[in-house]
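Student: have a look; sequence and predicted model below, questions after that.
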Amino acid sequence: MFTTRPTLQGTFGMVSSTHWLASQSAMAVLEDGGNAYDAAVAAGFVLHVVEPHLNGPAGEVPIIIAPAGGDVRVLCGQGVAPAGASVAHYRDTLGLDLVPGTGPLAAAVPGAFDAWMLLLRDHGTKPLADVLKYAIGYAEDGHPPVERVTETIATVRELFVTEWTSSAEVYLPGGTPPAPGALLRNPRLAATWRRLVAEAEAAGGADRDAQIDAAREVWRTGFIAEALVRQAARPTLDTSGKHHTGTLTAADLADWSATYEDPVTYDWNGWTLCKAGPWSQGPAFLQQLALLPAELPAYGSAACTHLLVEGCKLAMADREAWYGDAAEVPVAELLSDAYNAGRRELIGERASYELRPGRPGGREPRLAAHVRAVAAGDAGARGLAVGAGEPTVAGAGEPTVAGVGEPTVAPDGGTRGDTCHLDVVDRWGNMVAATPSGGWLQSNPVVPELGFPLGTRLQMAWLEDGLPNSLTPGRRPRTTLTPSLALKDGVPVMAFGTPGGDQQDQWQVHFFLSVALRPPVRGGLDLQGAVDAPNWHTESFPESFYPRGMRPGSLVVESRTDPEAVAELRRRGHDVTVGGPWSEGRLCAVARDPRTGVLSAAANPRGMQGYAVGR
């Protein structure tokens, strides 16, 4: 089969990420004697600089690690709702029905920085200064921004000029978005990291771990925390059309830290898939596998795609009813054979236009009133989905469909489908998958003293009590971020993931099945062939991003899809939109063959910026 690039193979180290500068920075760390975790942290901070429209230091990151000879673990870098972020405050005091998609009201306690620091301290080998020098260099000396950065800045230019002036000072040099080929600098961010390193080294002395813990303390209680709290208290225009202050306080920052937990797993045909818990949408990936019949139709056929689409709808309906951090989630029952056998019977020959959550253990599903209204076709609720399925930021000369590839961005900064991803495997067999997101340049004004904005992850929580995903102080909003790690016969063999908001656990399922069902190349997994294969997504469930709309029966496919398959899918009742030939997903993957020690990697050609490197 033709692929856009080869699946890389080697024995020293492999990296795949959504930006070539992050990939190469991680590889430089490996070449300098660092391990996969040192490399991942360096790449993560570079992504904050070179993909600022997709992630930032005050965002969040779930990380899955497989230490050589150790257990797979999830490192949760998703911050919680501040103590003042209650349903009563947002609904009764402020009169809001949904958490705004931008501004300080949407800011959770920042999670990404502390998670990266814990990963470096507990599993890395390099000093803090060594892994931050790459990000500092690109922020200080500049980097040529990819087209999507410039397009995003242009879209929100008026907002920056009239309201978010601290953002204009960083991202509108000379009053205009950076020109193609020009260098984009962020000296304030570079100065922040230089000061952080200096204070950490002064407090921690020559002890590497003490330095890292000192850096964490600077973030939680030092000059960074002080600046974040000041920013949250500034009235800011958000997607509600009003100016609001946030709820983040010094106590919220001081009291939170990233944590480790066991992954949720599911066994399928000799594979074990590992995901973050139901505070993410990760188990929806596993539910889709659990819904598959023993015998699949030919992969890529209309019959197989129909089966996968309908299974996805059922899994995502369960996500809406059962996932969150504000109530107990019946994960074991949702993944049980008996439950999924019953759910599988709901898949008919024609596309469903209903939202059909299940009843694990006989429990009644709990759906937000907004979800019920949108699913029922209420014109007022459905009308909130302005721009659903329509382009707001075009890219690479192709039609852009909501949620596809990189984020659609509205002039008020509202964003959907915004994320980065990176995977690393080293010569010792350490493996990591991470999906950093949030805190992007269009989420909140740049904190003047720091050079980066707050995040907006609270927009994913509901302003209604009694739901698993109700906005709840001290609890995590359910996130779409969902890296993956796969074991074969109990041994870690592959780390992978993609940006894409609600689409992440659609594209990843398709990628994984393509890998698992595809013949090997050069004796190994055909990662690049699976990345390049035509992909698709559905929006037949409420989006996680403001304004939380849905498109029942929708199916968006790449134009490379077999026209006869498209016709058959339409005959089965799917509302098919044909997008650009390379418009679905931005997958990354690395792998290791435990029999030979051969490493491999692949990256997505869509978006023209993801690359794998290795040797």
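Tutor: Arrived safely, thanks for sending.
Student: okay, CA-based contacts and neighbour counts for the rest of this
Tutor: Will do.
Student: leaving out sequence neighbours, find the closest residue to Ala28.
Tutor: Nearest residue to Ala28 in three dimensions, chain neighbours excluded: Ala39, at 7.9 Å (CA to CA, 6 or more residues apart in numbering).
Student: go ahead and confirm that neighbour touches Ala26.
Tutor: Yes. Using CA atoms under 8 Å, Ala39 and Ala26 qualify as a contacting pair, with a distance of 4.2 Å.
Student: between those two, which one's more packed in?
Tutor: Ala26 (36 against 33; other CA atoms under 10 Å).
Student: in a helix, that's where that one is, yeah?
Tutor: Yes. The assignment for Ala26 by DSSP: H, G, I helix; E, B strand; the rest coil puts it in a helix.
Student: next one: it from Arg615, what distance?
Tutor: 13 Å (CA to CA, to the nearest Å).
Student: check Glu151 too.
Tutor: 34 Å.
Student: what does Arg121 give?
Tutor: 26 Å.
Student: and the two? which has more neighbours close in?
Tutor: Arg121 (21 against 16).
Student: and for the helix or strand containing Phe512, what's in contact with it?
Tutor: Secondary structure from DSSP states H and E places Phe512 in helix 504-517. Here helix 504-517 makes contact (CA atoms under 8 Å, 6 or more residues apart in numbering) with 281-282, 284-285, 288-289, 299, 312, 480-482, 496-498, 525-527, 529-531, 533, 535-537, 584-585, 587.
Student: buried sites along the longest helix seen in the chain?
Tutor: Longest helix in the chain by number of residues (criterion: DSSP state H): helix 302-322. For helix 302-322, burial by neighbour count (16 or more other CA atoms under 10 Å) applies to 302-303, 305-322.
Student: pasting the second one now:
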Amino acid sequence: MLFRPELHGTRGAVASTHWLASTAGMSMFDRGGNAFDAAAAAAFVIQVVEPHLNGPGGDVPILAHRSGSGRVDVICGQGPMPAAATVDAFTERGLAVVPGSGLLPAVVPGAFSAWLRLLKEYGTLPLEVVLEPAIGYAERGYPLLPKAAAMIGALSELFRDTWTESGRTYLRRGVAPRAGERVTNPVLARTFRRVVSEAQASGRDREGRIDAATEAFHTGFVAEAIDTYLAKAEEMDSTGRRNGGLLTGADLAAWRPGLERSLNLEYRGHTVHKAGPWSQGPVFLQQLALLEGFDLAGMGPGSAAYVHTVVEAAKLAFADREAWYGDPAHADVPLRALLDPAYAAERRALIGSEASVELRPGRPDRREPLLPPLHDESAAPADPAWLGELEQGIPAIMKLTAATGDTCCVTATDAAGNMVVATPSGGWLKSSPVIPGLGFPLGTRGQMATLMPGHSNTLAPGKRPRTTLSPTMVLRDGQPYLAFGTPGGDQQDQWTLGFFLNHVDHGMGPQAAVEARTFHTDHVPTSFAPRRFRPGTVVLESGWPAEELELLRRRGHEVELAPDYSLSKVCATGLTGDGLVLGAASPRGAQAYAVAG
């Protein structure tokens, strides 16, 4: 029995992690737009209504399939480290890791201009139409999500006394708003309105106005506000000290979102597309390459044998992520070797009947792996309490969440065969103080880079830190089939893998695959500060058959149970065999919704 129906329509479908964003995206079809217009409108709304998980100052990878092209493009909205961000710049401050909050880990904001590039090159509607819903919610208000209210409440003392611009943005007369309360962000609304105004004043055509909006962000008033603020600001961060930032207006001026070809791999008649190793996307492909050698359908989706096999494959693939992934423009990532069938066969042989408790990266091209050191520098207990929250680089209040990361998801498909999916994140309200005059904070993705020399993900000027953001797109015979993603930090490519295997190997429809009970392993070190490693742990939603849990323990797994329906918020859109659009969204958290029409 499904909690929600699988939705089908004849024009288009949008699924996202917020119902207001999904409806805003769907409204673009009513204005004559396509899937790309719909996704951009939904994403701009999410920047307003999910401020605890993302913002215009954050990051995003976007996968886009244009109808009839037979390919998937990647728009890289992951901004690089500033020109001043050297290893010495951190070690000279006495730091062994990049902090998880504050100004030091800030990278060039990439999310806002990445959506502008998608809109320019793939969309059809004017910028002012696509931004209209987001401006409306920022000006007139929206109901505050419970997790956002909890986060603001936990940080209210910090916002009142230290990050005072954040206090002006998120507090109401010095008090945290309640869950469900109508809140606004008029400063952010003015920022969006000014971007639109300057774009229209340029007198250019549709694409030229979007270029002008990008210029307003990267070389105009937005960049000037960021540069002015960071030139003097020293703000409290997770070190317990005040630190200035390294980002400048020149860094914003020097970068624009790039366009890349996706990576892909064939799996049981499906062509699966992901972003490059500056994301964790290839780990999804590596898991599929390992699992293709097993009869997963014969095991059954709830069996200990199935969970064991999938988890052991994840351990191997994520160990390679730790050792090898990084920005391929700055590092020699052995990607061809990592995705080679012979390498997958060699690694598959390591999956036995017992759980591994070792971190075992491979030797692609017979190269020796290099693992970054773990630095768990958290204070326990932290005083004041908000400092303990800043030490956790993830966008969550630790005592309230079973998962170890969160973000957002937007996907849209139209009847013409255009399809797009993205996982916007970064620039959340816990990451960094709000920038005066702009209404949003910077992102802290720099925390994911290591200060250890010689690694693919070693911090360097102009280099993208390896992120966890990882949407997925699937084609069949060159035609659009499914686009999906989920919040979840390091767990994204385990939770979406479970969804995909439920559909392809176990024959579930997309909505049933979304709602099926979820599991993951915490065996691999987290990408967020402080990096933690829990060898052999497998986390399953409660409700799993007791006898299968016991069989997992006998295999050597450290079994943990999470609350029922608490892991993942998979959102998916696609096309059916008879040309209908489909939408599916997880009921977990009572937040994500799909709309089709």
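Tutor: Structure received. Since the structure is predicted, the reported quantities are computational estimates derived from the model, not experimental observations.
Student: quick one: map Arg367 of the second structure onto the first structure.
Tutor: Applying TM-score structural alignment, one finds that Arg367 of the second structure aligns to Arg363 in the first structure.
Student: do Thr458 of the second structure as well
Tutor: Aligning on TM-score structural alignment places Thr458 of the second structure opposite Ser470 in the first structure.
Student: ok, now Glu234 of the second structure?
Tutor: Checking TM-score structural alignment: Glu234 of the second structure goes with Pro235.
Student: repeat for Cys408 of the second structure
Tutor: Checking TM-score structural alignment: Cys408 of the second structure goes with Cys420.
Student: before we move on, what about Gly536 of the second structure?
Tutor: Checking with TM-score structural alignment, Gly536 of the second structure has Gly553 as its match.
Student: helices of the stretch 151-300 of the first structure, start to end?
Tutor: 157-162, 165-171, 187-204, 208-221, 223-232, 250-255, 282-290 (DSSP state H, counting those that start in this stretch).
Student: so of those, which one's packed in deepest?
Tutor: helix 282-290 (a mean of 25; mean count of other CA atoms under 10 Å).
Student: what's that helix in contact with?
Tutor: Contacts for helix 282-290 of the first structure (CA under 8 Å, 6+ apart): 264-266, 268, 273, 275-277, 308, 311-312, 315-316, 318-319, 331, 334-337, 340, 480-483, 505-506, 508-509.
Student: sorry, back to before: on the three-state scheme, the residue nearest to Ala28 of the first structure is what?
Tutor: Classification of Ala39 of the first structure by three-state DSSP places it in helix.
Student: next: Val493 of the first structure.
Tutor: strand.
Student: that one contacts Gly597, correct?
Tutor: No. Taking contacts as CA under 8 Å, Val493 of the first structure lies outside contact range of Gly597: 10.1 Å.
Student: which parts of the stretch 401-550 of the second structure are helices?
Tutor: Using DSSP H, counting those that start in this stretch, the helices of the stretch 401-550 of the second structure run over residues 492-504, 510-515, 546-554.
Student: how about a markdown table for the ones you listed, with mean neighbour count and distance to Ala415 of the second structure added?
Tutor: What follows is the helices of the stretch 401-550 of the second structure, written out as a markdown table (neighbours: other CA atoms under 10 Å; distance: least, CA to CA, whole Å):
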| stretch | mean neighbour count | distance to Ala415 of the second structure |
| --- | --- | --- |
| helix 492-504 | 23 | 22 |
| helix 510-515 | 25 | 18 |
| helix 546-554 | 15 | 42 |
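Student: now the ones you listed in JSON lines, with distance to Pro563 of the second structure?
Tutor: Listed next are those as JSON lines, based on distance: least, CA to CA, whole Å:
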{"stretch": "helix 492-504", "distance to Pro563 of the second structure": "15"}
{"stretch": "helix 510-515", "distance to Pro563 of the second structure": "14"}
{"stretch": "helix 546-554", "distance to Pro563 of the second structure": "15"}
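Student: tell me how far Leu374 of the second structure lies from Asp490 of the second structure.
Tutor: Computed as CA to CA, the Leu374 of the second structure to Asp490 of the second structure distance reads 16 Å.
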